[in-house]
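A.B. asks: let's see this in three dimensions:
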Amino acid sequence: MRTLFAFVSFIAFTVSPVYSLSQGSIVVDGNGVQLTYTDSGAPDSSPYTTIFAVHGMGFNGGIFSKIQALAPKQQLRIVAVNRRGYAGSTPYTPTELSIIANGTAEQGTTFYRSVGVELLTFMDTFIQEHDISVFNGDNRSAGGVALVSWSIGNIAGLAAIAHIEDVPEATKSRLASRMRTFIMQESSSNALGLPAPPQNWVPLDISDPTIPAVHQYTAFAQWVSAYFDHGDLSTRDPNVISWVVPSSFTPFTVFNMTRNQYDTIVDTSSNPALDAAQLALAPALESNYRASNFNSTVRSMLPQMKNWFMTGTRSASFGPYCIWVVEDDNAAAGGGFVDFKTIDGVNHLMHWDDPELALSVYESIIFS
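C.D. replies: As a prediction, the model looks like this:
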């Protein structure tokens, strides 16, 4: 099912202009929907651990290319999956666009079942094609797979875990024997279907309709890649968060990109707008969030999987706030469902600005 693109297609969706990564696509349903990807490749020895990484709003899978370049030496394989519409992956159909724009709660549930099954099918197909090893249950050992969902990419990651029961038994069995870690990295509360706090602000029309539509996603890419000087986050007080204004003393991540890197990784077209529109499907998003983390039936289908939430102390406001929300939900559910990690000094794009640190954090979580 995997298709290596011809040279013209290869150029069309190249997202890693600096690092040498293999690229391809996997068909994920009977209608020919495909998800493109880049792959760091297998390390020289086995077993190794495979990370499937799902990107966020306005940045395609190329945002993971720096950690992909380092992965093989760490006995890791990183596969960056491009969500629908991004970097050559199949765009949404008119019916799907209608649901995103005006869908009912029931339609949202059906839509995200498809989104989740597509990602699970991608992972399972890659596992079969590359003979990815099972996980033996020893957290210190290599093998198996992890799923990292970054930012609004958590919409897809949570949909996948929540709908594990909706894939064929053979797929479910292969994933159950390999899935060791699910990392929610830097999600916002509204990507989980939960309310944003009253202080919340982003440079989009949901917060500031005075920003011209043509500039909103360029502004967002800059703002979300900034560093923020929050107050004492240990207080868990929303008022210590810098909700609007970034630090004046640390360059934004996008300022550390070459023009070629920016042009091939940052997407300010209709795709981020469609991501933002999906936040209105909150009932389905919340259902997926709660099922993936706190539903014992769903969790029992992936019995070796540990769930984590991670954020940086200098990330945009929604990350430090959301970790408190998930901590509270975890406690309300009785505890032990989700583990948490806060990384000092990093922003929302840690995997680009400090790939060595990012990789070490992923390793510390996966092998804990």
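A.B. asks: C-alpha only now, for contacts and for neighbours.
C.D. replies: Noted.
A.B. asks: tell me which stretches of this structure form helices.
C.D. replies: Counting by DSSP state H, the segments of the chain that form helices are 7-13, 65-70, 94-102, 105-129, 154-162, 169-176, 213-224, 259-265, 270-277, 282-294, 296-301, 318-332, 350-353, 355-366.
A.B. asks: quick one more, to check against the first:
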Amino acid sequence: MSDITVDDHGHSLYYEDTGSPPNAEDIYTTLMIVHGTGFHGQIFRRLLPFALQHYIRLVFISRRDYPGSSAYTDEDLEKINTDSAEMNNEFAEARAAEFARFIKTFIEKENIPRASSDWKRGGIVLMAWSSGNAYTLPLLSYADSIPGDTRLFIEPYLRSLILFDMPRWIVGALQLPDALRDLSLSEEERVQRFNIWVSSYYSHKSLASRNLADLQSVADDDPSIRKSTYEVLTPEEIKETAYAPPSTGSELAFRNGSPAIYAERVRRAIFDDKLAKYWPRAGVDVVWGEESIWVVVGATWELQKAREKANEEGIVGRPLRFFMIPGANHFPHWDEPEMTMKFFADIIDP
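C.D. replies: Next comes the predicted model:
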């Protein structure tokens, strides 16, 4: 448990690290995981017993405004509490710089092995879950703004970016208001309803139609159906894994940018041939749960359509792959950790 300074103002990101796998060969893969809204790195702790057997080093990173990491400054918050696309982009670009510096410093500090020559082992895979993707995707969107020495240093290590259960608003698609925006409720009620909604299990009519009407938006009120993850967490587990304040604060503010801002950010990250020359071997993997919330399935569809459009326009961009976790909701790392860790290991080290 430690932190790394990520800018010249002394702000830092807190992280927890399993260390290198015991009895591992000289090369192993480091998987850095960034959490979503309302939960921090401890929500991934059930993966720990299964990671080292796959020779994967896990690093849980807490984003700014979460326990252990620096809070956002008033200047930071001003950029996301306005309608200015320029200021929203400045905020996102600063997050890209933070993660680039974190990765570089961690590599230097821990002597992380480089990626193998066939790009199938070693190095670093950066994965964000849920809304955390809005903070890691800019690393690729603004790769051209990362200081050249940092960018070149990272290149032999950064193998891929995993977009794990990413919601629609991050790809620039309109999203219906959720409980976090319901001002008729107290903050505690807003957070609780959101957490139950986001962690329920859904039976979607079709996962291939690309018709939002085929996606279940409200979980069945049926005692025979598996309860939401949040409802089976004990009060102690909630205390240890969740952190509510940003949910109705900085998290909600960052979502208020216009859809066009986020759509452009995705285009730059994945479907821009000029930007893809930076970290040219770093691909993007989209991972989503079969029974996750509708906004995740919808985001996957949007990215599939964007890939098809880019192909028609002759845009190569970055390698993009799609993977579905069978039977998974939005929290498979908690509900089915052994299966989930193996699933990610198979993607990371094929």
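A.B. asks: drop the TM-score for these two in here.
C.D. replies: Once superposed, the chains reach a TM-score of 0.92 (TM-score structural alignment, normalised by the length of the second structure), with 340 aligned residues with a C-alpha RMSD of 1.8 Å.
A.B. asks: before we move on, the earlier item: and of the helices of the first structure, who's closest to Ser25 of the first structure?
C.D. replies: In terms of C-alpha to C-alpha, the element of these nearest to Ser25 of the first structure is helix 105-129, at 9.1 Å.
A.B. asks: okay, and the closest one goes to which residues in the second structure?
C.D. replies: The counterpart of helix 105-129 of the first structure in the second structure, counting by TM-score structural alignment, spans residues 85-109.
A.B. asks: next one: stretch 156-176 of the first structure
C.D. replies: Stretch 156-176 of the first structure covers residues 135-155 of the second structure once aligned (TM-score structural alignment).
A.B. asks: what's around the counterpart of Asp74 of the second structure in the first structure, how many residues?
C.D. replies: In the superposition onto the first structure, Asp74 of the second structure corresponds to Pro94 when matched by TM-score structural alignment. Residue neighbour count, defined by other C-alpha atoms under 10 Å, stands at 9 for Pro94 of the first structure.
A.B. asks: quick check: the gap between Pro94 of the first structure and Ile100 of the first structure.
C.D. replies: As defined by C-alpha to C-alpha, to the nearest Å, Pro94 of the first structure lies at a distance of 10 Å from Ile100 of the first structure.
A.B. asks: what's the answer for Asp344 of the first structure, then?
C.D. replies: Asp344 of the first structure sits 36 Å away from Ile100 of the first structure when distances are taken as C-alpha to C-alpha.
A.B. asks: the two: who's more crowded?
C.D. replies: Just comparing Asp344 of the first structure and Ile100: by other C-alpha under 10 Å the higher neighbour count belongs to Ile100, 22 against 11.
A.B. asks: which other residues reach the match of stretch 156-176 of the first structure?
C.D. replies: Outside of stretch 135-155 of the second structure, the residues that reach it under the criterion C-alpha atoms under 8 Å, 6 or more residues apart in numbering are 34, 92-93, 95-97, 99-101, 103-104, 128, 161, 265-270, 275, 278-279.
A.B. asks: what residues does His54 of the second structure make contact with?
C.D. replies: Shown here is His54 of the second structure, whose contacts under the criterion C-alpha under 8 Å, 6+ apart are 342, 345.
A.B. asks: ok, 10 Å please
C.D. replies: With C-alpha atoms under 10 Å, 6 or more residues apart in numbering as the criterion, the residues that contact His54 of the second structure are 21, 24, 28-29, 341-342, 344-346, 349.
A.B. asks: can you tell me what it aligns to in the first structure?
C.D. replies: Structural correspondence for His54 of the second structure with respect to the first structure (TM-score structural alignment): Gln74.
A.B. asks: Thr340 of the second structure now?
C.D. replies: By TM-score structural alignment, Thr340 of the second structure lines up with Ala358 in the first structure.
A.B. asks: how about that match, nearest residue that isn't a chain neighbour?
C.D. replies: Spatially, and ignoring its direct neighbours in sequence, Ala358 of the first structure is nearest to His351 (5.2 Å; C-alpha to C-alpha, 6 or more residues apart in numbering).
A.B. asks: wait, that neighbour sits on Leu359?
C.D. replies: Yes - at 7.6 Å, His351 of the first structure and Leu359 qualify as touching, with contact defined as C-alpha atoms under 10 Å.
A.B. asks: so what sits against both of those two?
C.D. replies: 66-68.
A.B. asks: mind putting those into a markdown table with distance to Val245 of the first structure?
C.D. replies: Output for those, formatted as a markdown table (distance: C-alpha to C-alpha, whole Å):
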| residue | distance to Val245 of the first structure |
| --- | --- |
| Lys66 | 28 |
| Ile67 | 28 |
| Gln68 | 31 |
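A.B. asks: by neighbour count, which of those residues wins?
C.D. replies: If you count neighbours using other C-alpha under 10 Å, the busiest of those is Gln68, which has 27 neighbours.
A.B. asks: mind checking how far it is from Thr49 of the first structure?
C.D. replies: Where Thr49 of the first structure is concerned, Gln68 of the first structure sits at a distance of 13 Å (C-alpha to C-alpha).
A.B. asks: who touches both of the two?
C.D. replies: A shared contact of Gln68 of the first structure and Thr49, defined by C-alpha under 10 Å, 6+ apart, is any residue touching both; here these are 76-78.
A.B. asks: residue contacts, the spatially most central residue of the second structure?
C.D. replies: Within the second structure, the residue whose C-alpha comes closest to the C-alpha centroid is Ala128; the distance, by C-alpha atoms, centre = their mean, is 1.9 Å. Under the criterion of C-alpha under 10 Å, 6+ apart, the contact partners of Ala128 of the second structure comprise 32-36, 61, 134-137, 161-166.
A.B. asks: please name the nearest non-neighbouring residue to it.
C.D. replies: Ranked by C-alpha to C-alpha, 6+ apart and with sequence neighbours excluded, the top spatial neighbour of Ala128 of the second structure is Val34, at 4.5 Å.
A.B. asks: give me the aligned partner of that neighbour over in the first structure.
C.D. replies: Matched by TM-score structural alignment, Val34 of the second structure corresponds to Val54 in the first structure.
A.B. asks: neighbours around its match, how many?
C.D. replies: By other C-alpha under 10 Å, 28 other residues sit near Val54 of the first structure.
A.B. asks: next one: Ile170 of the second structure
C.D. replies: Applying other C-alpha under 10 Å, I find that Ile170 of the second structure has 24 neighbouring residues.
A.B. asks: next one: Ala12 of the first structure
C.D. replies: The number of residues packed near Ala12 of the first structure is 13, by other C-alpha under 10 Å.
A.B. asks: that one matches what in the second structure?
C.D. replies: So Ala12 of the first structure corresponds to nothing, using TM-score structural alignment.
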